[in-house]
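1. Requesting a structural model of the entry that follows:
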Amino acid sequence: MTGRTIMIVGNGDVPEGAAAMIDAADLVVRFNDCRSVGRGGMKTDIVAACNTGRPALSMLGGGRWKTSEAVRQAREIWSVRSGARFAAMRADLAKTHPDLDDFCDDYTISFESFARATGRRHRVVPVETHERLEHDLARFEPPPYVAPSSGLVVIADILSAFASGGDDILLAGFGHSGWEWHPFAAERRYVDALAAEGRLRRLHQSHSSDLSQGA
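-> Below is the predicted model of the structure:
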């Protein structure tokens, strides 16, 4: 039996011509405010949301996120961060990163309530995913950091708890750059290692160019 094509689409640059290939996937996962929509296609099955700190508060306030096209069509809302794990980080962060005083504020219940009110499934990425990822990421000697990016957490979660044998997992829109307290250089090496093992593929310009030419 042929497996599914699962597209994990980050908010970075997406190859030209990739939209059709992304929209043709069996399952499309996007992140937070889904800035990938447009050049990165329209289909959205799962929105993986950062459910703590300022990003969560921004999405939940004002209504724009809740009524966006990507969120409206999503069948599931995932809360990426384990509230208990991040709550346990609060005391240390108060000493090392006092400017991140709201980083561990947990809005999981609000995302769950929104999903329930709109008839969607809500799922929290389990704490075991975070623990396993931290262990695996250590192999790539990351510098001091606060937390892995939401994108990396979801990649690890899909590989360990969601994908089945035979599924083809593709990444697009992952530039591995952004907030200074994510270990992006180590994350890139981690993803490259997964690609070398054949566990996922990056959607490159060559893939989308072949598709646009009808190959």
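2. For the rest of this, base every contact and every neighbour count on C-alpha atoms.
-> Will do.
3. Let me see the ranges of the strands in this structure.
-> Using DSSP state E, the strands of the chain run over 5-9, 27-31, 46-49, 76-79, 121-124, 168-172, 201-202.
4. out of the ones you listed, deepest packed?
-> Neighbour counts (mean count of other C-alpha atoms under 10 Å) averaged over each of the strands of the chain peak at strand 46-49, with a mean of 26.
5. How about the residue nearest the centre of the chain, nearest residue that isn't a chain neighbour?
-> In the chain, the centroid-proximal residue (C-alpha atoms, centre = their mean) is residue 151; its distance is 3.2 Å. Nearest non-adjacent residue to residue 151, counting by C-alpha to C-alpha, 6 or more residues apart in numbering: residue 10, 6.7 Å away.
6. Also this sequence, please, to line up against the first:
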Amino acid sequence: MSGRTITIVGNGDVPQGAAAVIDSADLVIRFNDCRSVGNGGTRTDIVAVCNTGRPALSMLGGGRWKNSGPVRRASEIWSVRTGAKFAAMRADLMKTHPDLDDFCDDYTAGFEAFARATGRRHRVIPVETHERLERDLARFAPAPYVVPSSGLVVIAEILAAFAQPRDDVVLAGFGHIGWEWHPFAAERRYVDALVAEGRLRRLDQSQSSDFSDGA
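-> Model prediction:
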């Protein structure tokens, strides 16, 4: 008996032709403002959000994000960052990255309230997932970084706590480039190793996908 297809769609370019493949999955996860919708299909079961700092404040402020099509379609909101972990990072970041003064501001309660008010499940990815991921990333010699990308945290959580042995976990829209303080070069090597182990697959060119940007 085959398992589910779980497709994790980053915010990078997904070219024409991928929409039907992505929408045929059993579960589709997108990120933040879901820029992948369009060429990357429309199905959205889970929206994983960066729940600290400016991105979180922007999403919760006003109604644009809350009323967007993908967010309305989603049955779950996942907060990618654990508030306590980021609170513990604040003092050191103020010394090393003073420009990130609001990076650790925690808006988890706002996403939880929104989910509750709209009848959705809210889930916070546990700190253990972050810590295990950072240990795994250390094998790939990351350059100095602040945090792994939200996309990588979700991949780690899906593989550790969500996917079943027969499930097919598929990535689209991941190019492992973006914000300078994510360890994207190491993240690419980490994902490539998971693909080589058969734990993940990238939506390949025959299925009209591409990976030119990170989540």
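7. Please state their TM-score.
-> The TM-score (TM-score structural alignment, normalised by the length of structure 1) is 0.96; 209 aligned residues with a C-alpha RMSD of 0.8 Å.
8. returning to that earlier point: dump the strands of structure 1 to CSV, plus distance to residue 56 of structure 1.
-> Shown next, in CSV, are these (distance: least, C-alpha to C-alpha, whole Å):
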stretch, distance to residue 56 of structure 1
strand 5-9, 19
strand 27-31, 12
strand 46-49, 7
strand 76-79, 10
strand 121-124, 14
strand 168-172, 23
strand 201-202, 28
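9. residue boundaries of the helices in structure 1?
-> 19-23, 53-60, 64-67, 69-73, 83-96, 108-117, 127-137, 150-157, 184-196, 205-212 (DSSP state H).
10. can you list those in CSV and add distance to residue 176 of structure 1?
-> Formatted as CSV, the helices of structure 1 follow (distance: least, C-alpha to C-alpha, whole Å):
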stretch, distance to residue 176 of structure 1
helix 19-23, 20
helix 53-60, 18
helix 64-67, 24
helix 69-73, 22
helix 83-96, 22
helix 108-117, 25
helix 127-137, 14
helix 150-157, 9
helix 184-196, 5
helix 205-212, 17
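11. so of the ones you listed, which one's packed in deepest?
-> helix 150-157 (a mean of 22).
12. ok, now how distant is residue 62 of structure 1 from residue 56 of structure 1?
-> Distance, residue 62 of structure 1 to residue 56 of structure 1, by C-alpha to C-alpha, to the nearest Å: 12 Å.
13. joint contacts of these two?
-> With contacts taken as C-alpha atoms under 8 Å, 6 or more residues apart in numbering, residue 62 of structure 1 and residue 56 have no neighbour in common.
14. Name the nearest residue to residue 148 of structure 1, sequence neighbours excluded.
-> Spatial nearest neighbour of residue 148 of structure 1, chain neighbours left out: residue 182 (5.2 Å); criterion: C-alpha to C-alpha, 6+ apart.
15. Report the contact partners of that neighbour.
-> 145, 146, 147, 148, 149.
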